[in-house]
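Novice: sequence and predicted structure, then a few things I'm wondering about:
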Amino acid sequence: MDRRKETGLSAPPDESDARSLISMQELEPSPVEEAPPDLKSGAYFPKREVDPSSEQGGFAGKFSFLSLGLSGHRWDYWLSTLQKYSTYPPTLFFVLHIANTSLIPLATRTVPASEPYLLLTRPIYQAPSLEHVVLTVPIITHVVSGITLRSIRGRRRARLYGAETRAQRYLLKSWPKPSVQARLGYALLPLLGVHVLVNRLVPLAVEGGSSGVGLGYVAHGFARSPAFWNLYYIVFVAAGVWHIVGGWATWMGWRVTTARHTRGESGSIHGGYLGYMESPEQTKRKNRMWRIVHGIAAVGTAIWLAGALGVVGRGGPGSGWEAKNWDALYRSVPVISGWL
């Protein structure tokens, strides 16, 4: 029998075992980073793999060429950008429109004296090439991007809490409660539709254009149905001015009309969440912002209605063949012609 086995000693390791033992003990020196990695750039954290079935991996992965190298932003960022900048051309139109339909009539005090100023600016915002660029396309873009944003955020919230069916999403109330700004926008859509129908679409269908539509045409409508048009323009102008002023206040960082809560949540916009309470200075600043924004909207609405209802609304009916043509146009309005 071997002497090592008799004494209970193990056999010496061979050369391969010795090399592996040395390699476990000796480590190659590595350089020490002189500066820590940049946390903001994400260099500290490893890149995560994107799931192809996820929102960004599935949609943005298939259509990655649409990003044009502008990475780092989600779809709601680009939709918010579209929603914001699509308001610029309509705002220019509304500035011209309030001048033509309110400020100038207030200065001249008569409809006939105000008509030439409306005719001067009409080619700017009623030309076939400019009207759709200034109004149609931006308004459609603004509405569609806003609805799409609400849908994306509602689905994201439902996915966060695991709501898969329609009933689960309804119980979760994943869509946030519409803000005052959103409600004004939704209310403004049918009102704006009636305005376009009566002043643009019907004259285009009956007479081939709206060259005969002006302040006299509007005054003739007031004379035909004063109750309907007075109520309509009060609601229309108030909703439009508040929506525009509140939107521009939001772009400037004054979130007054856009502050909202999730469904089922009570309290005002000044309340705190998870124990957070605003300081007296913050509350005072928000209250001041609230008064300024709503004050500007109220003054703008009052000025617009003063010219529209106080001067144009009292202009009286037309006469002669012009009044007959206007009567024919109002009778041709679908659905609501009986009220006009």
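Specialist: Noted; the coordinates are in hand.

Novice: can we go C-alpha only for contacts and neighbour counts from here?
Specialist: OK.

Novice: what about the residue lying closest to residue 300 once chain neighbours are set aside, distance to residue 185?
Specialist: Nearest residue to residue 300, sequence neighbours excluded (C-alpha to C-alpha, 6 or more residues apart in numbering): residue 241, at 6.7 Å. Plainly put, residue 241 is 11 Å away from residue 185 if you go by C-alpha to C-alpha, to the nearest Å.

Novice: got another one to weigh against that:
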Amino acid sequence: MDSRSLRATPSQETLISLMQLDPLPIADTEKDLPPLPEDSNEDEKATARSIGSTHARTTSLGLSGSNHGSIYYLTRIQRYSTYALSIFTTIHLANTSIIPLITRSVPASESYLLLAREIYQTPLTEPLFVALPIAAHIAAGVALRFVRRNQNLHRYGGATPAVLPQKSASNSGAPTTKFSPWPPVSLISLSGYGFALGLGAHVFMNRLLPLHMDGDSSNIGLAYVAHGFARHPLTAYAAYTGLIGLACGHMVWGWAKWIGLAPLAGWKADLKSLGSTNHRAEDVRRRKRRRRIWLWVNGTAVVASIVWAAGGLGVVARGGRMSGWVGKVYDDLYAAVGQ
């Protein structure tokens, strides 16, 4: 046997190939990433030091000693805030769309809206069941992106062994994949950001502006919205169509995610997210099931949008201008924002 083969040393190419990494940011998950190997010893020591005092610090909420990270709690804040928002949205949908669709009249629907305001627009219920859940939902979603970004940077960025090989490869002219620590933005998140902007404009026009101009918003109702459609129909139709579409798409797909349907839905023929069974018949069945779920979720969003638009755009938007001093109040409000 050649003695040189026994004294062979690893080549530089082998070392570089073992050090090469092509990381992909972790998709949305409720679990924190496990600790890195170099962090394991420190974590074990910290756990051993704190194990004696863990039970003493346990509160009635049972948060300590649960080993849950920030992603776990932020995800639950985002989820549980949707419960209050769903109740409010159902009441609001009934008063701004379904009831006008039944009565076919804006004045006849105003009394039902006034009754609903006694539920969600009191000094106690409005901040507690409307403003706080909305703020918590948006803040938790944004915070989740930053937490996942920090985890990706901790694992793949900074002083990882693959930095030098990637730099050398890029200097040699070979194509490299640029790593972004930010997690991928899903369509649910995109629709949520758009919905948040539209909702902010809606709240400003219907709640904050009247409070600032008149010190009260008791005169603001369906007639105020109809007055705006009569003044600027193109702007109003475009704004409310976008708001309804984003709202229904985000809420329906969001609930599909909470109940576990969104990860199973997809129109693409591949099964990357679910894996292949290596059996053609089973793979075909799973593809069909994914497409059926996709159609059901999107169909639900479309139906919800149509119902909301039927009453909101089909009845309320055609209510016409208000006359008298109420119409003058509405004109002043819209003129304040250049409408």
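Specialist: Perfect, thanks for sending it. Treat the numbers as computed from the prediction; the structure is a model and nothing was measured.

Novice: and the residue nearest to residue 300 of structure 1, what's its match in structure 2?
Specialist: Here residue 241 of structure 1 is matched to residue 248 in structure 2, going by TM-score structural alignment.

Novice: on that earlier part again, list the contacts for the residue nearest to residue 300 of structure 1?
Specialist: By C-alpha atoms under 8 Å, 6 or more residues apart in numbering, the residues touching residue 241 of structure 1 are 297, 300, 301.

Novice: cool, and residue 195 of structure 2?
Specialist: For residue 195 of structure 2, the contact set (C-alpha under 8 Å, 6+ apart) comprises 243, 246, 247, 250.

Novice: just curious, which of these is nearest to residue 182 of structure 2?
Specialist: Nearest to residue 182 of structure 2 among the contacts of residue 195 of structure 2: residue 250, at 21.1 Å, using C-alpha to C-alpha.

Novice: and for the closest one, the neighbour number?
Specialist: Other residues lying near residue 250 of structure 2 total 22 when counted by other C-alpha atoms under 10 Å.

Novice: these two touch, right, it and residue 188?
Specialist: Yes. The criterion here is C-alpha atoms under 8 Å, and residue 250 of structure 2 meets it with residue 188 at 5.6 Å.

Novice: tell me the one of the contacts of residue 241 of structure 1 nearest residue 231 of structure 1?
Specialist: Nearest member of these to residue 231 of structure 1, counting by C-alpha to C-alpha, is residue 301, at 13.7 Å.

Novice: quick one: contacts for the closest one?
Specialist: So residue 301 of structure 1 contacts 237, 238, 241, 242 (C-alpha under 8 Å, 6+ apart).

Novice: quick one: the helices in the stretch 1-150 of structure 1, in order.
Specialist: Taking DSSP state H, counting those that start in this stretch as the criterion, the stretch 1-150 of structure 1 carries its helices at 3-7, 15-25, 55, 61-62, 75-85, 88-98, 104-108, 111-126, 128-131, 137-160.

Novice: what's the second one aligned against in structure 2?
Specialist: What that stands for is helix 15-25 of structure 1. So helix 15-25 of structure 1 sits over no part of structure 2, by TM-score structural alignment.

Novice: equivalent analysis for the longest one, please.
Specialist: Helix 137-160 of structure 1 lines up with residues 132-155 of structure 2 when matched by TM-score structural alignment.

Novice: what's the mean distance for that stretch versus structure 1?
Specialist: Mean deviation of stretch 132-155 of structure 2 relative to structure 1 after superposition (mean C-alpha distance after the TM-score superposition for structure 1): 1.3 Å.

Novice: and that stretch, how far out from the chain's middle?
Specialist: Centroid separation for stretch 132-155 of structure 2 versus its chain: 11 Å, with C-alpha atoms, centre = their mean, to the nearest Å.

Novice: swap in stretch 97-107 of structure 1?
Specialist: The answer for stretch 97-107 of structure 1 is 28 Å, by C-alpha atoms, centre = their mean.

Novice: mind listing what's buried in it?
Specialist: Neighbour-count burial for stretch 97-107 of structure 1 flags 97, 98, 99, 100, 101, 102, 103, 104, 105, 106 (criterion: 16 or more other C-alpha atoms under 10 Å).

Novice: next up, the contacts around the spatially closest residue to the second one that is not a sequence neighbour.
Specialist: Spelled out, that is residue 98 of structure 1. Once flanking residues are discounted, residue 98 of structure 1 sits nearest to residue 304: 6.4 Å by C-alpha to C-alpha, 6+ apart. Contacts for residue 304 of structure 1 (C-alpha under 8 Å, 6+ apart) come out as 98, 101, 102, 103, 237.

Novice: just checking, the third one touches residue 306?
Specialist: So the one you mean is residue 102 of structure 1. Yes. Between residue 102 of structure 1 and residue 306 there is a contact under C-alpha under 8 Å: 6.9 Å.

Novice: coming back round to it: just curious, which of the contacts of residue 195 of structure 2 is nearest to residue 82 of structure 2?
Specialist: Closest to residue 82 of structure 2, out of all of those and judged by C-alpha to C-alpha, is residue 250, at 11.4 Å.

Novice: so how far is residue 43 of structure 2 from the closest one?
Specialist: Taken as C-alpha to C-alpha, the span from residue 250 of structure 2 to residue 43 of structure 2 is 39 Å.

Novice: equivalent range in structure 2 for the longest helix seen in structure 1?
Specialist: Determined from DSSP state H, the single longest helix within structure 1 is helix 280-307. With TM-score structural alignment applied, helix 280-307 of structure 1 matches the range 284-311 in structure 2.

Novice: and residue 315 of structure 1, which of the three is it?
Specialist: Judged by DSSP: H, G, I helix; E, B strand; the rest coil, the three-state class of residue 315 of structure 1 is coil.
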